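> With the input below, show me the fold.
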Amino acid sequence: MRMWKTLIWYGGLLLLLITTTTTQGGRRELEARQHWWDLAQNELAAALNVRQNWNVAKNVIMFLGDGMGITANTAARIYKGQKEGRNGEEGYLTWERFPNAALLKTYNVDKQVPDSAATATAYLCGVKANYYTLGLDPEVMLGDCAASRNSIYHTPSILTWAQEAGMDTGIVTTTRVTHATPAATYAHSAHRNWECDGNLGEKGVGCMDIADQLVSENPGKNIKVILGGGRQVFGAGLGSVDNDTCIRTDGRDLTKEWLEDKTNSGHTGRYVTNTGELHSVDLEDTDYLLGLFADSHTSFEVDRLVGPSGAPSLKEMALKALKFLQEKNNGFFLLVEGGRIDHALHDNLPRRALEETVVLDNTVAAVLKEVDLEDTMVVVTADHSHVMTINGYPDRGNDILGITGDISKIDGLPYTTLMFTNGPGYNYAIEGDKVVRQDPRDANVKHMDYRSQAAVPAYPLSETHGGEDVAIWAVGPMSHLFHRTHEQHYVAHAMAYSACIGPSADNCERPAHASFTKDRAPPKPTTTHPTILLHGLRKPKSGPAGAAKPKFPTLSSILQDLLDDNEQKIMTALGTESVRSYSIASDLQKLLGRRSAPSRRMV
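Model prediction:
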């Protein structure tokens, strides 16, 4: 009886989707008082049960939603639920069920509202930087080529630290692999737009372009797996020239140079350009993998050509990269960027942005199924926000892409829930001495290419970033280091401490009160990994040979022992929209997929 009472209490951790009835108007019924009481008690039980994982991370995976600020995250949560037929507000994106979360201050050294290059330098290199600069400390100003060539100002990234520790590394992105976010892992450039030699101009004379750095310099040429877009900046475009993307003028094909470098160094390299080629890669016989699936950025997911001759999805790329790195078994750092969220928001296209965010959500969920959270730190965050807002007083369950239902008392017109403070969606006209805006009822506001109204006019793709804090969610070893409002550059230092690399290579001693997870002893120092100080720690007792390693370290040890083959069920439950408390043992039996009570007794 004691065991079942405990299981019933902790049963609230295992979230189930509650089927609700639909009213005549099509909206879902709203919850009653008991639901909210049970929800709070279940959440409290979960919070009281969280424990800290002090393991040393063998692997670190960072997911970056470019431009995925708090507003975009909230809107995507609602959009995800509504796509599945629910009200949406009560749901969760996968990372929102991680045990640890914090806020990050995103300003640049010289800007109140940041750009993606300087923010990437912060969270990947551990140093705040100037606007539009990559991998350089604040001594280097935008466009200062001469200063950027001085290695004393270079800021190595966590990817560099991982390689120095003998770990494998990878980057996956839906943007060009030379774009701001991925470039900060390997490049040092006084201007983020110096992606190829054609963009260097007079100010960049004497500096190496970003694509060249990826192929020719450390740590770029030592990255084991690189998947994304950007064939044109490599001099290997397969279509017509894109004048909005950097064009190589030196006649070099960097993909061929990349392959030649791998061959000359005694390794096997594989270069692929479509989904079919990516899936055909033999991981056991490939040392390095480069995949460029578009001349510029890869397509938005809703436009993506599906099939062998098309481009892989973010999820396909991430899973391939993950399996590639796991195959080597050296431990790894992997950066996965959902980069086109940002591009849609720059164009005031909310539906495209939300679709891309849901794609990132699906990717995170898929990767979580393939990793052991006992030895893998997973972080999800954004680099900056945008100026999209959720406004008005729409009813619960109202389409997040729809009209609020409110009418302006000034012009007598309604407005959409999602709007922007600036951008190309301004769409105003002058009638006499009045400024008149479009009536959103005359447009298909749910269309993929509908531009939400904006207050200040701007050219297409010119909506600005927002300067508010962004969120970060974390799970796995040392994820509790994210726990309040942090400066953005703290992220790199926390990830490095988790894996005992870079600035923490000789300073990651766990305190005496640190706890290690079941069957996971502190790693022993090796010749390829920096010495790990473990003074004052007791090695945990080893479990039985072949024992399964738990993937959900925030659950109680009691529930952890009962999970076994139900991990997928729990993972699915973590993202559902409603919870209930469990009052009888049969509820929990059904939840765990068991027909009878477990025979083991609680100890």
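> When you work out contacts or count neighbours from here on, use the C-alpha atoms and nothing else.
OK.
> any idea how far residue 225 lies from residue 455?
Here the criterion is CA to CA, to the nearest Å. By it, residue 225 lies 43 Å from residue 455.
> Between those two, which has more neighbouring residues?
For residue 225 and residue 455, the more surrounded residue by other CA atoms under 10 Å is residue 225, and the numbers stand at 23 against 16.
> My guess is that one contacts residue 214. True?
No - Residue 225 is beyond contact range of residue 214, at 11.9 Å (criterion: CA atoms under 8 Å).
> Spatially central residue in this structure, please.
Closest residue to the average C-alpha location of the chain: residue 63 at 2.4 Å, with CA atoms, centre = their mean.
> ok, now how distant is it from residue 95?
Here residue 63 is placed at a distance of 10 Å from residue 95 (CA to CA).
> Overlap in contacts, these two.
364, 380 (CA atoms under 8 Å, 6 or more residues apart in numbering).
> what residues are up against residue 247?
Neighbouring residues of residue 247 by CA under 8 Å, 6+ apart: 196-199, 232-233, 235, 241.
> does it count as helix, strand or coil?
coil (DSSP: H, G, I helix; E, B strand; the rest coil).
> how close does it sit to residue 134?
Look at residue 247 and residue 134: by CA to CA, they are 20 Å apart.
> Looks like residue 67 contacts residue 341 (just checking).
Yes - at 6.2 Å, residue 67 and residue 341 qualify as touching, with contact defined as CA under 8 Å.
> Tell me which of these two has more neighbours.
Remark: of residue 67 and residue 341, residue 67 carries more neighbours, 31 against 28, as counted by other CA under 10 Å.
> Now do the contacts for that one.
In this structure, residue 67 makes contact with 339, 341-342, 345, 382-386, 465, judged by CA under 8 Å, 6+ apart.
> Here is a second sequence; please produce its structure as well for comparison:
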Amino acid sequence: MESNAKAEPTKVSPLRLNTVRIFSLASALLLSMIVTVMCIGFLMSYEVATEVSSIEDIPYWKDKLPPEQQLWYDEAIEELQLALKRDLHKQLAENAIIFVTSGIDTETMAAARALLANQTKPQPALSWERFPHLGRLKNSCSNTELCDPFTVASAIFNGVRSNFRVGGLDSGVLFRDCAAAANISHHVKSLVEQAQEIRLRTGFVTTRRVTGANMAALYARTPNTAWECDAALPLAASAAGCIDVAQQLIKSATGRNVNVIMGGGRQTLVSNVPNTVWDPVDETTCNSQDKRNIISDWQLLNVKLKRDFAVLLNSDDLRELNGTKVDYVMGIFANNNLQLKNEVDARRRRVPQLSAMIMKSLNVLKRKNNRYLLVVESGVESTASVDKQMSTLLQLNDVVQQTLEKTSGSKTLVLVLFTNGKYVRNAVESSAETDVTPNVIDFGNEENTPIEQRLSNVATEAVVYAKGPRSYLLHGVHEETYMSYVLSYALQMGHFKPNSNTEQRHR
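This is a model prediction of the structure:
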């Protein structure tokens, strides 16, 4: 029998219906949240990118101004662009180059800048004044009437402040104390020694003596910074085991392992050097008398060690040097300090220019699988004329710029340090053996001397310009010892050397 009944519709459970609705609503809310977050992120990214990377896209900064205002406006916009695009270079450094200049202060820099300017343009920045970071280093002798350059350099390069006229040693060693100086517990590692420990190639180039204060602080230890060569070293000190600074170039492990040594100072390394009009012996500086020839001794040492090396005597030797073929170079180009390029004697003496020495040094130091540390010194005596200071500074400006063009900005930390611009009462710029004691200046006592005069006799503090990896660590006022730790950290050496179980990496 045929049924006329209609099929009943399928009933949907109320619980299932509510679950579907809840799921749909939740999905819609989640999707809305994702879209919102993406939009916010896009807007924030656009704002940051617009502010930092596309300054020229902002109409306000394209304003046209009268010519008298446009010059300064464009100059300011250029500096803003550099500031907003600044890269902090948080990765560690592979290499480091340190320029050290003594005898010149910030006032001389301002004068040099003015010489490069004219009335229609802003004063051009010197090459290091474009560096993104600037620090000031307190002077260890800022409150004394006397200041020893070697002791100051030792604090900067070794990271520990020693006693007055003591270098490369901590404060446990007193002046002339050879017994304490022989105690290795008082020895402080210089930046060069730290670099050699982790197999960095090392070198130093100077327009002054290679045994002078700033360079000696890189490889020598002495309880009397006046003992630059044998003529200044008393027999009693020699008998007590002290070694003069010049001998430490070949007798200390650090000195004999330096890859590049270039500068003046032949009279401290070789006895009885010829005294000529175009290459005079400086009688105020240590002049060797013990029949030594440390240049020949250095040459024989490298023959014995089977090293590829070169000895250079003049600019012709330097020009012919193929730095990629040798691993060790000693170039001694004058009895005392090197002459500047604008001095007549330089042509007769065939003295190389600082820029040429640096370029050749980089050829020696740069190797595919090696990092390097190079220290470059220029400067003048504290009593030098303004013209000589200016010539030195303008030469340095060119040299720094040329060096930057030959190095990788992302791998090389570059520092330009101006240290102790004034030694008004300088104790030992020469290596004379004198008994002097630093007296602390009482700034509160104005009975006999006006405070202005007292301040004028204080050696200026150091200023350091920094560029490259970790350069931002030099950012304010620091102890002068701080710079050594910045370099050690940036290069991962010394106290910051990775453990043997730790993989060395650049962050």
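> Buried ones among the contacts of residue 247 of the first structure?
Neighbour-count burial (16 or more other CA atoms under 10 Å) is assigned, among these, to 196-199, 232-233, 235.
> could you redo the contacts of residue 67 of the first structure as TSV and give each row distance to residue 505 of the first structure and secondary structure?
What follows is these, written out as TSV (distance: CA to CA, whole Å; DSSP: H, G, I helix; E, B strand; the rest coil):
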residue	distance to residue 505 of the first structure	secondary structure
339	31	coil
341	35	helix
342	34	helix
345	39	helix
382	26	strand
383	26	coil
384	29	coil
385	32	strand
386	36	strand
465	35	strand
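> And residue 303 of the second structure? What does it align with in the first structure?
When the first structure is aligned by TM-score structural alignment, the residue opposite residue 303 of the second structure is residue 263.
> Residue 186 of the second structure too?
Residue 186 of the second structure maps onto residue 153 in the first structure, by TM-score structural alignment.
> next one: residue 136 of the second structure
Counting by TM-score structural alignment, residue 136 of the second structure corresponds to residue 103 in the first structure.
> quick one: the helices in the stretch 101-250 of the second structure?
With DSSP state H, counting those that start in this stretch, the ranges of helices along the stretch 101-250 of the second structure come out as 106-115, 149-158, 178-181, 191-197, 213-216, 235-239, 248-251.
> List the contacts of residue 224 of the first structure.
By CA under 8 Å, 6+ apart, the contact list for residue 224 of the first structure reads 168-170, 287-289, 325.
> Filter these by whether they're kept in the second structure.
Counting by both residues aligned by TM-score structural alignment, their matches' CA atoms under 8 Å, those that remain in contact in the second structure are 168-170, 287-289, 325.
> and those as CSV, adding neighbour count?
As requested, those are arranged in CSV below (neighbours: other CA atoms under 10 Å):
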residue, neighbour count
168, 24
169, 28
170, 28
287, 18
288, 22
289, 22
325, 24
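> the longest helix in the first structure is where?
Criterion DSSP state H: the longest helix present in the first structure is helix 350-368.
> State the span of the second structure onto which that one is aligned.
Aligned by TM-score structural alignment, helix 350-368 of the first structure corresponds to residues 386-404 of the second structure.
> Tell me roughly how far that stretch lies from the first structure on average.
On superposition with the first structure, the mean distance recorded for stretch 386-404 of the second structure (mean CA distance after the TM-score superposition for the first structure) is 0.8 Å.
> Please identify the buried residues of that stretch?
By neighbour count on 16+ other CA under 10 Å, the buried set for stretch 386-404 of the second structure is 389-397, 399-400, 403-404.
> Also stretch 205-224 of the first structure?
Buried residues in stretch 205-224 of the first structure, defined by neighbour count with 16+ other CA under 10 Å: 207-216, 219-224.
> Just the closest of these to residue 148 of the first structure, please.
Distance to residue 148 of the first structure, by CA to CA, is smallest for residue 207 among these, at 8.1 Å.
> ok, now how distant is the closest one from residue 291 of the first structure?
26 Å.
> Check residue 11 of the first structure too.
Distance from residue 11 of the first structure to residue 291 of the first structure, counting by CA to CA: 44 Å.
> can you check residue 354 of the first structure too?
Look at residue 354 of the first structure and residue 291 of the first structure: by CA to CA, they are 26 Å apart.
> most neighbours per residue, which of the helices of the stretch 101-250 of the second structure?
Ranked by mean neighbour count, the helices of the stretch 101-250 of the second structure are led by helix 149-158 with a mean of 27 (mean count of other CA atoms under 10 Å).
> Which positions within the longest helix anywhere in the second structure qualify as buried?
Longest helix in the second structure, counting residues (DSSP H): helix 14-53. Neighbour counts over helix 14-53 of the second structure (16+ other CA under 10 Å) mark 51-52 as buried.
> rewinding a little: what about the match of residue 303 of the second structure, which SS state?
What three-state DSSP gives for residue 263 of the first structure is helix.
> Name the nearest residue to it, ignoring sequence neighbours.
residue 269 (7.1 Å; CA to CA, 6 or more residues apart in numbering).
> Tell me, how many residues neighbour that neighbour?
Residue 269 of the first structure has 19 neighbours, counted by other CA under 10 Å.
> Go ahead and confirm it touches residue 284.
No - the pair residue 269 of the first structure / residue 284 is not scored as a contact, 11.7 Å apart, by CA under 8 Å.
> Residue 429 of the first structure belongs to a strand, doesn't it?
Yes - under three-state DSSP, residue 429 of the first structure sits within a strand.
> Considering the buried residues of stretch 205-224 of the first structure, which is situated nearest to residue 507 of the first structure?
Comparing these against residue 507 of the first structure with CA to CA places residue 219 closest, at 23.0 Å.
> Residue in the second structure paired with that closest one?
Taking TM-score structural alignment, residue 219 of the first structure has residue 254 as its aligned residue in the second structure.
> Repeat that for residue 32 of the first structure.
Here residue 32 of the first structure is matched to residue 68 in the second structure, going by TM-score structural alignment.
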